[in-house]
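Colleague: Below is the sequence, then the predicted model.
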Amino acid sequence: MTRRVAVAAALVVLTLLVGSRWVTNRSAVLANQRSTVPTAPATGVAQPPPAPEVTPSSTPVPTHVAAPKPKPKRAGSGPFGSLRTTGRKQVALTFDDGPHPVWTPQVLDRLKTANVKATFCVVGSQVRKHPELVRRIVREGHTLCNHSWNHELDLGTKSVKEIKANLELTNNEIRKAVPNAKIAYFRHPGGKWTANAVSVARSLGMQPLDWDVDPRDWEIKDAKVIGSRVIGGARSGSIILMHDGGGDRKGTLSACPNVIKNLKTRFGIAPLR
């Protein structure tokens, strides 16, 4: 009897030892699993979205940015696409039919005093006679414009070949006086534009230059009338036609100071380029 009790007690002790080791090992396994499994986010706490998976793209990455396309040039508003206004607030002064040995220097003096630049539409035959005046025009920062060889009012009605010869002869004479001179514009005598005249001018790199204010100083000698016509007709962007050659220009000269002062105050005066 005593021996049976002892055996039974030994079995109980052995069972307890084996169970304790199993529990210890199981706890270690569970702890290891908890350390490798992500903890579930707490309820009600916003979590950042998972990072997007990055995969190689088959689209090539550009190595440079293309330059913006240039804006188209503004079309003219005069006959056959000629330029009638400046396209900005400032107005432009233009003087035709020179250079003249008496009037052109005085016009230049008035412009210099007012610190204003203008455009001189020169006649080729006059350039040949007075190249020193063309040099002064350029030296003082004014713009040159081809105004035909001898102020031919019917030039635009002639053949393309004749028109081209006339304009090239004038340009060549200008460049004899001022080598490499920039001649950006052509103004047809009397504004008698034709499609052929415009086409030839453009083919030679010159923009046809018209106007929108004409005080008719080529026939009116009264300075007050000339001044009032310019001041009354001018608006933002006006191209103003006056003359430094072709006749008596005392009225134009007398009108210049007041005209320049008024236009500078109202709009500003800027050269055509």
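Modeller: Everything's here; your move.
Colleague: When you work out contacts or count neighbours from here on, use the C-alpha atoms and nothing else.
Modeller: Will do.
Colleague: who's in contact with residue 217?
Modeller: Contact analysis of residue 217 by C-alpha atoms under 8 Å, 6 or more residues apart in numbering lists 226, 242, 243, 249, 251, 252.
Colleague: Let me have the residues you listed in a markdown table, adding neighbour count and secondary structure as columns.
Modeller: Formatted as a markdown table, the contacts of residue 217 follow (neighbours: other C-alpha atoms under 10 Å; DSSP: H, G, I helix; E, B strand; the rest coil):
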| residue | neighbour count | secondary structure |
| --- | --- | --- |
| 226 | 25 | helix |
| 242 | 24 | strand |
| 243 | 24 | strand |
| 249 | 25 | coil |
| 251 | 18 | helix |
| 252 | 27 | helix |
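Colleague: what ranges do the helices span in the stretch 1-150 of the chain?
Modeller: Secondary structure of the stretch 1-150 of the chain (DSSP state H, counting those that start in this stretch): helices at 2-36, 103-114, 124-129, 131-139.
Colleague: Only the buried residues of the first one, if you could.
Modeller: Going by neighbour count (16 or more other C-alpha atoms under 10 Å), nothing in helix 2-36 comes out as buried.
Colleague: By residue count, which strand of this structure is the longest?
Modeller: As assigned by DSSP state E, the longest strand anywhere in the chain is strand 92-98.
Colleague: Give me the angle between that one and helix 131-139.
Modeller: On the basis of axes from the mean of the first three to the mean of the last three C-alpha atoms, to 10 degrees, strand 92-98 is oriented at 170 degrees to helix 131-139.
Colleague: For residue 147, see how far away residue 189 is.
Modeller: To residue 147, residue 189 is 6 Å away according to C-alpha to C-alpha, to the nearest Å.
Colleague: same check, this time on residue 137
Modeller: In terms of C-alpha to C-alpha, residue 137 sits 15 Å off from residue 147.
Colleague: who's more crowded, these two?
Modeller: Shown here are residue 137 and residue 147; by other C-alpha atoms under 10 Å, residue 147 has more neighbours (27 against 21).
Colleague: Now do the contacts for the more buried one.
Modeller: 96, 97, 121, 122, 123, 124, 186, 187, 188, 189.
Colleague: Just put the residues you listed in a markdown table and tack on distance to residue 178.
Modeller: Shown next, in a markdown table, are the contacts of residue 147 (distance: C-alpha to C-alpha, whole Å):
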| residue | distance to residue 178 |
| --- | --- |
| 96 | 19 |
| 97 | 18 |
| 121 | 15 |
| 122 | 13 |
| 123 | 15 |
| 124 | 13 |
| 186 | 17 |
| 187 | 20 |
| 188 | 22 |
| 189 | 23 |
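Colleague: try this one side by side with the last:
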Amino acid sequence: MQKDQLLTRRRALLAGVAALGAAGAAGTAGLLLSDGSSGAPAPPAAGPPARSPLRSSAFRIAPMTGDAALPARPLPLAVRRAPILRFSVSGDTMLLTFDDGPSPQYTPQVLDILARHDVQATFMVCGGMADKSRDLVARMADEGHVVGNHTWSHPLLTHRTRGVIRDEIERTSDLIEKVYGERPLWFRAPYGAWNRDVFQINAELGMEPLAWSVDSMDWTTPGTDAIVRRVLRGAAPGVVVLHHDAGGDRSQTVRALRTYLPTLLDKGYRFTVPRRQYG
């Protein structure tokens, strides 16, 4: 397929995935899913203060958020005080998300399972990983998945300067646009660690901060059965499930996905990707 034809195809696949309209300064906004359902993000939740050094177990379950006042100057998007944790939807609709990839070993297996069940997901990729596996990012586009920004090298942004934060995010967005065909509209901070600077730079770059409401804890490699139990117990309308397709041995994640996905589909759950409504 010629390059321009592939880009056209990707843009067509992504036409229904354009993401969320302008939010209020207090963090409220109209949210849509790809099935047209609407809702609003959950109320902001205060998180634990940043510590040095931080271990992932200290903040994986509840993403950290800064509590500083919002900047006064206008921005393309309103600056949020907290990331989006879940969506208000009608019906049993969930979102699957995968962090830290793409991995040449595990991401193709995840994509194969999703394709087998005709399910779309959101992949929050690291630029350094995506640069080494551009074919997988292109495949995500071809198969209708959303690709979001998870920084270039996965640093703890709350311990970085504004210049470093912007470079980590913007460099990754540039690569995603080149390979995926669209600039990302969603950002997830490594370790779930947000502060005012991260929220402000997100808004300046036209992205919304997406966190999660169900942590599969697969990053701890707790065993396939434990991952399956956490996802099945957490299944509910509008939840955002956190998985990882890179950053370690993700064979448990692959096996868990292969196990619970048909179970949830049999129970009537649907899976979708976020989109933004401009207005």
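Modeller: Here it is on my side, so go on. These numbers were taken from a predicted model, which means no experiment stands behind them.
Colleague: hang on, the earlier thing: out of the helices of the stretch 1-150 of structure 1, which gets nearest to residue 202 of structure 1?
Modeller: helix 124-129 (18.4 Å; C-alpha to C-alpha).
Colleague: Tell me the residues of structure 2 aligned with that closest one.
Modeller: Mapped onto structure 2 using TM-score structural alignment, helix 124-129 of structure 1 spans residues 127-132.
Colleague: ok, average deviation of that stretch from structure 1?
Modeller: When structure 1 is superposed, stretch 127-132 of structure 2 averages 0.7 Å from its matched positions, counting by mean C-alpha distance after the TM-score superposition for structure 1.
Colleague: could you pull out the strands for structure 2?
Modeller: Using DSSP E, strands in structure 2 cover 31-33, 38-39, 93-99, 122-125, 146-149, 186-187, 208-209, 214-215, 240-244, 270-272, 274-275.
Colleague: Which residues outside the fourth one are in contact with it?
Modeller: Meaning strand 122-125 of structure 2. 95-102, 145-151, 187-188, 273.
Colleague: what's the spacing between residue 261 of structure 2 and residue 269 of structure 2?
Modeller: Taking C-alpha to C-alpha, one finds residue 261 of structure 2 at 9 Å from residue 269 of structure 2.
Colleague: Between the two, tell me which one has more neighbours.
Modeller: Neighbours per residue, other C-alpha under 10 Å: of residue 261 of structure 2 and residue 269, the larger number sits with residue 261, 21 against 17.
Colleague: how close does the alignment partner in structure 1 of the more buried one get to residue 21 of structure 1?
Modeller: The equivalent of residue 261 of structure 2 in structure 1 is residue 260 (alignment by TM-score structural alignment). Distance of residue 260 of structure 1 to residue 21 of structure 1, computed by C-alpha to C-alpha: 112 Å.
Colleague: Ok, residue 255 of structure 1 next?
Modeller: Per C-alpha to C-alpha, residue 255 of structure 1 is found 120 Å from residue 21 of structure 1.
Colleague: Export the helices of the stretch 1-150 of structure 1 to a markdown table and append columns for distance to residue 198 of structure 1.
Modeller: A markdown table is the format used below for the helices of the stretch 1-150 of structure 1 (distance: least, C-alpha to C-alpha, whole Å):
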| stretch | distance to residue 198 of structure 1 |
| --- | --- |
| helix 2-36 | 86 |
| helix 103-114 | 27 |
| helix 124-129 | 18 |
| helix 131-139 | 24 |
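Colleague: Among those helices, which comes closest to residue 209 of structure 1?
Modeller: helix 124-129 (16.8 Å).
Colleague: What separation is there between the residue nearest to residue 154 of structure 1 when sequence neighbours are not counted and residue 254 of structure 1?
Modeller: Setting aside the residues directly before and after it, residue 154 of structure 1 is nearest to residue 192 in space (C-alpha to C-alpha, 6 or more residues apart in numbering), at 7.5 Å. As judged by C-alpha to C-alpha, residue 192 of structure 1 and residue 254 of structure 1 stand 28 Å apart.
Colleague: Check residue 199 of structure 1 too.
Modeller: Separation of residue 199 of structure 1 from residue 254 of structure 1 (C-alpha to C-alpha): 37 Å.
Colleague: which residue lines up with residue 146 of structure 1 in structure 2?
Modeller: So, by TM-score structural alignment, residue 146 of structure 1 is matched to residue 149.
Colleague: Residue 171 of structure 1 now?
Modeller: Match for residue 171 of structure 1 (TM-score structural alignment): residue 173.
Colleague: roughly how far apart are that match and residue 142 of structure 2?
Modeller: Distance from residue 173 of structure 2 to residue 142 of structure 2, by C-alpha to C-alpha: 18 Å.
Colleague: ditto for residue 237 of structure 2
Modeller: Taken as C-alpha to C-alpha, the span from residue 237 of structure 2 to residue 142 of structure 2 is 27 Å.
Colleague: from what I can see residue 272 of structure 1 touches residue 143, true?
Modeller: Yes: with contacts counted by C-alpha atoms under 8 Å, residue 272 of structure 1 reaches residue 143, the gap being 6.7 Å.
Colleague: where do the contact lists of those two overlap?
Modeller: Joint contacts of residue 272 of structure 1 and residue 143 (C-alpha under 8 Å, 6+ apart) are 118, 119.
Colleague: Under the alignment, what does residue 112 of structure 1 map to in structure 2?
Modeller: Match for residue 112 of structure 1 (TM-score structural alignment): residue 115.
Colleague: Tell me, how many residues neighbour residue 86 of structure 2?
Modeller: That count, for residue 86 of structure 2 with other C-alpha under 10 Å as the rule, works out to 23.
Colleague: Alright, calling it a day.
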